[in-house]
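Chemist: Take a look and give me a structure for this.
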Amino acid sequence: MKILFISLILNYFFINMSYADNPIKVKTVYPPKCTLLEEKNGLLCPRIIEVEVEIKGDLNKHLVRCTLFSEEEEILAFGESFLEKPGGKIYLTLRTRTRIHGLTLIAGAKCSSDPY
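Modeler: Sure thing, here's the model as predicted:
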């Protein structure tokens, strides 16, 4: 009985460990390069944000999908690209183009991968 119980606990532990290992690590999120509009005293920003990722794991080529979230977990940008080890940059497309009047955007990126 004890052996069965211990084997079930070990099986549960190893299954959860294998699902928790994500081979994609977000290194840096680069903000868009904005243009100053002097007549309107604001910034016009493109709809592209760069995310630099690092790939760990055994396989060389991955389809990497990234999503940029706001503090309120609202989806701000998304994108996907094929990358090879050790990593590279993915260009995410913002959902809307906006003028920023001195606002600081606090956001985080989450990435997942499918080995290819």
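Chemist: C-alpha only now, for contacts and for neighbours.
Modeler: OK.
Chemist: so residue 6, which of the three states?
Modeler: Secondary structure assignment for residue 6 (DSSP: H, G, I helix; E, B strand; the rest coil): helix.
Chemist: To check against the first, give me the structure of this:
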Amino acid sequence: MTAEQEQIFVLCVWLKFASVADRDEFIHKFWAPLAEYVKAQEHGTLAYEIAIADSDPLKIQVFERYQSKAYFTDVHQTSEPYLAFKAAQAPWRKEHAVEVTGQSYYETGIGHMAR
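Modeler: The predicted structure follows:
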């Protein structure tokens, strides 16, 4: 494993919905059940949060933080609840014309994170 792969791994995904109703359906039908599982079972997932943009209620950001990229790929992305989430929400997103962009990062350790 490289030094980068051992650093905190962060994934930021932005979604834009056609309506607030679509946004809320996505959050409650797909996101919330997976988030509950992640909180209870994935102890290497350091943050798993969704935020609604203050300037545009149709936009959300998903913020995920993992102890390493390997944890993200080998544990999170292979869990049954995650695989079920991906399979269920992908066609729904397409049908509802949800725009999705994202980027992953390695933390530098410069600065701090606190709640």
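Chemist: Superposed, what's their TM-score?
Modeler: The TM-score (TM-score structural alignment, normalised by the length of the second structure) is 0.32; 66 aligned residues with a CA RMSD of 4.6 Å.
Chemist: how near is residue 54 of the first structure to residue 13 of the first structure?
Modeler: 26 Å (CA to CA, to the nearest Å).
Chemist: And for residue 8 of the first structure, the neighbour number?
Modeler: 11 (other CA atoms under 10 Å).
Chemist: separation between it and residue 15 of the first structure?
Modeler: Taken as CA to CA, the span from residue 8 of the first structure to residue 15 of the first structure is 11 Å.
Chemist: ditto for residue 42 of the first structure
Modeler: Using CA to CA, one gets 51 Å for the distance from residue 42 of the first structure to residue 15 of the first structure.
Chemist: Please say which of those two ends up with more neighbours.
Modeler: residue 42 (15 against 10).
Chemist: Which parts of the first structure are helices?
Modeler: In the first structure, the helices defined using DSSP state H lie at 2-20.
Chemist: how about the strands in it?
Modeler: 24-30, 35-37, 42-44, 48-55, 61-70, 75-84, 87-94, 99-100, 107-115 (DSSP state E).
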